[in-house]
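1. What follows is a predicted structure for the sequence shown.
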Amino acid sequence: MPGERNYRYFLLFLWYHSVLCFYAAYLHCQILAHMSWDVYRLHEAYYLDSTGQHVRVSRWQAFQYLLIRHNVVVAVGIFCLVIAIALLAFWGYHMWLIRCGTTTNETFKWSDLKYELERSARRAGGSVSGTRVPPNIYNRGFLRNLTDVVYPKSSRP
């Protein structure tokens, strides 16, 4: 099967790109921290309030200043963080599928089967809790399932 050999690379792609996007978000935070601390020296900044007193600029005000001055850097950093979280969640979903020993399509079919069994038990007037979904014969446990993904049977000697 062609897809069987590609799944490990797809999982690696998701993991690598989520780490890369987290790293990019971290770098954007470091750039903004450098701009705040060394370039604009916002930790020393103050303003005069209505009574003429010196008031230190808060972190929120410093962030707002950076957002106005460097909106592209802030936007790209936030975008990288959001994409990293989405990629990591998608990778986690696929790891859950591996743990269950199913594909995305099979997961929907198992859920449909469970629904139909419960519906037929309700029609017959029986107990829904006694309805059992047959075991998945392809689920061999997380480690064996993961081994089959990383080292598929079709590529073994």
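-> Okay, I see it.
2. Every contact and neighbour count from this point should use C-alpha atoms.
-> Fine.
3. Report the next helix or strand after the longest helix seen in the chain in sequence order.
-> Longest helix in the chain, counting residues (DSSP state H): helix 2-34. Moving toward the C-terminus from helix 2-34, the next helix or strand (DSSP states H and E) is strand 46-48.
4. Checking Lys109 next. Helix, strand or coil?
-> helix (DSSP: H, G, I helix; E, B strand; the rest coil).
5. my bad, should have said Val133
-> Relying on three-state DSSP, one would call Val133 coil.
6. Pretty sure it sits against Lys114.
-> Yes: the criterion here is CA atoms under 8 Å, and Val133 meets it with Lys114 at 6.1 Å.
7. Next one for the comparison:
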Amino acid sequence: MEGILLFILFALTTGSFMYMLVCTDSNSRTPMGMIRRKIYTSGPSITKKLLGDKIFVKLQQFYNYVFYTNNRLGQIAYFVIFWVAFGLYGKFGLLKHFGNTPYVSHIHSVCGSLIFMFCNYFFYRTCTTSPGIITKENNDEYVKQFEQYYDEVQYKQNTSCSTCNIIKPARSKHCRICNICVSRFDHHCIWVRQCIGQKNYKYFLLFLFTHIFLSLYGVVAGILCLFGIAQKQQLFKLTYKNAVTGEIHPATFFRVFTVISNRETFFVFIIFVCLIFFVTLTAFFLYHLNMIRKDLTTNERIRKNDFEKSFLNEMYELQEQQKRKKDDDSIKRLAQLKQCWNSLNKKRVQGLYEGLRIVFSQPN
């Protein structure tokens, strides 16, 4: 049984890491960006050699289906993981230890259940609230609203969406998965089966925050329960005999934790699951807060990195060309590239408070 629990814990940890890799920009200079580039450049060829062409094609088709089609697998996975995790915590924590240890009373069972309900509510609101769909009827309204963001680099005026046949407002994007143009497009989220944009971004942030709070609540309450069990059973007052040397040792936190882990294996396991959720979701939440502070979306950050990479390569080639031979065309093009570079790197920091105020003031 312990082997199964360790496997599930390993699968959850690996899954969380892989999900963060998928959400990471491949051009990012962060460690996660470097790992993603390495995996995406070397991973397919290594996988093909290890598993063969047929299995590799099937895995590639499954990957494309999960991440690039409008399916319900993400929502189903969310319910299975989240409800099963809470059910296990309820059975081995809330019902068994809450109220039976000195530090965690029954009131925490009520508080934890209420937070769980808020998590489900904000998941529902994120799934059902429109991200801000741009149509022919409201096209002009969105164009005027984001007029100041036309920089003629990332966003050019009077550019049309060939699919929707409308003028593309700045900060918008046509999602090929949902087949709609979304205002202030951030990303397409497989967990909620729709895009995250101008109208539902606030619910997405609350969705993340409530899940982070519930995970942290579970970790803290669980640790206090374990500490209470140790005190109730006077485990810190016991002595332990070394089976090899026969020496008698006083209790340490590690020895006490080992004893409790053997007696409360499922409860300790689910606390570790809560910790994994907390770390993963907190990292993702802090990333979005930083984007809000900088007045950027995930889509804009990725586009900006792609543009910068392209501009840097072309500027380097033109500069090398000018060293050998100068001509008017290359000088003019280099000046244009530098102007675009300055436009891309123009800071638009609005501050976290102002950014959150704008996000939460958006109507549904």
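-> Everything's here; your move. All of these numbers come straight from a predicted model, not from anything done at the bench.
8. And Leu97 of the first structure, what's its match in the second structure?
-> Using TM-score structural alignment, the partner of Leu97 of the first structure in the second structure is Met291.
9. At which residues are the helices of the second structure located?
-> With DSSP H as the criterion, the second structure has helices spanning 2-23, 31-51, 53-68, 73-89, 107-128, 139-145, 201-232, 253-263, 265-293, 298-324, 328-344, 352-360.
10. Can you tell me what Tyr65 of the second structure aligns to in the first structure?
-> By TM-score structural alignment, Tyr65 of the second structure lines up with nothing in the first structure.
11. scratch that, Phe266 of the second structure is what I was asking about
-> Checking TM-score structural alignment: Phe266 of the second structure goes with Val72.
12. likewise Leu5 of the second structure?
-> Checking TM-score structural alignment: Leu5 of the second structure goes with nothing.
13. residue contacts, Leu88 of the second structure?
-> By CA atoms under 8 Å, 6 or more residues apart in numbering, the contact set of Leu88 of the second structure is 266-267, 270.
14. By neighbours, which of the residues you listed wins?
-> With neighbours taken as other CA atoms under 10 Å, the top of the contacts of Leu88 of the second structure is Phe267, carrying 24 neighbours.
15. Including distance to Cys181 of the second structure, could the helices of the second structure go into CSV?
-> Below are the helices of the second structure laid out as CSV (distance: least, CA to CA, whole Å):
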stretch, distance to Cys181 of the second structure
helix 2-23, 21
helix 31-51, 28
helix 53-68, 16
helix 73-89, 22
helix 107-128, 17
helix 139-145, 10
helix 201-232, 15
helix 253-263, 51
helix 265-293, 21
helix 298-324, 13
helix 328-344, 23
helix 352-360, 19
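16. Deepest in the core, which of the ones you listed is it.
-> helix 201-232 (a mean of 20; mean count of other CA atoms under 10 Å).
17. Could you double-check that Val268 of the second structure lies in contact with Ser261?
-> Yes: with contact defined as CA under 8 Å, Val268 of the second structure reaches Ser261; the gap is 6.1 Å.
18. Can you pull the residues that touch both of those two?
-> Common contacts of Val268 of the second structure and Ser261 (CA under 8 Å, 6+ apart): none found.
19. what residue of the second structure matches up with His34 of the first structure?
-> Mapped onto the second structure by TM-score structural alignment, His34 of the first structure lines up with Gly228.
20. In contact with Phe116 of the second structure, which residues?
-> So Phe116 of the second structure contacts 211, 214 (CA under 8 Å, 6+ apart).
21. In this structure Thr104 of the first structure contacts Leu97, no?
-> Yes: assessed by CA under 8 Å, Thr104 of the first structure is found in contact with Leu97 at 7.2 Å.
22. Report the separation between the match of Phe266 of the second structure and Ile85 of the first structure.
-> Noted for Val72 of the first structure: a distance of 20 Å to Ile85 of the first structure, by CA to CA, to the nearest Å.
23. What of Tyr65 of the first structure?
-> Where Ile85 of the first structure is concerned, Tyr65 of the first structure sits at a distance of 26 Å (CA to CA).
24. How about Ala124 of the first structure?
-> Distance from Ala124 of the first structure to Ile85 of the first structure, by CA to CA: 45 Å.
25. try Tyr23 of the first structure
-> 12 Å.
26. Check Leu113 of the first structure too.
-> Taking CA to CA, one finds Leu113 of the first structure at 32 Å from Ile85 of the first structure.
27. now for the helices of the second structure, which one comes closest to Asn242 of the second structure?
-> Using CA to CA as the measure, helix 253-263 is the one of those that comes nearest Asn242 of the second structure, at 11.5 Å.
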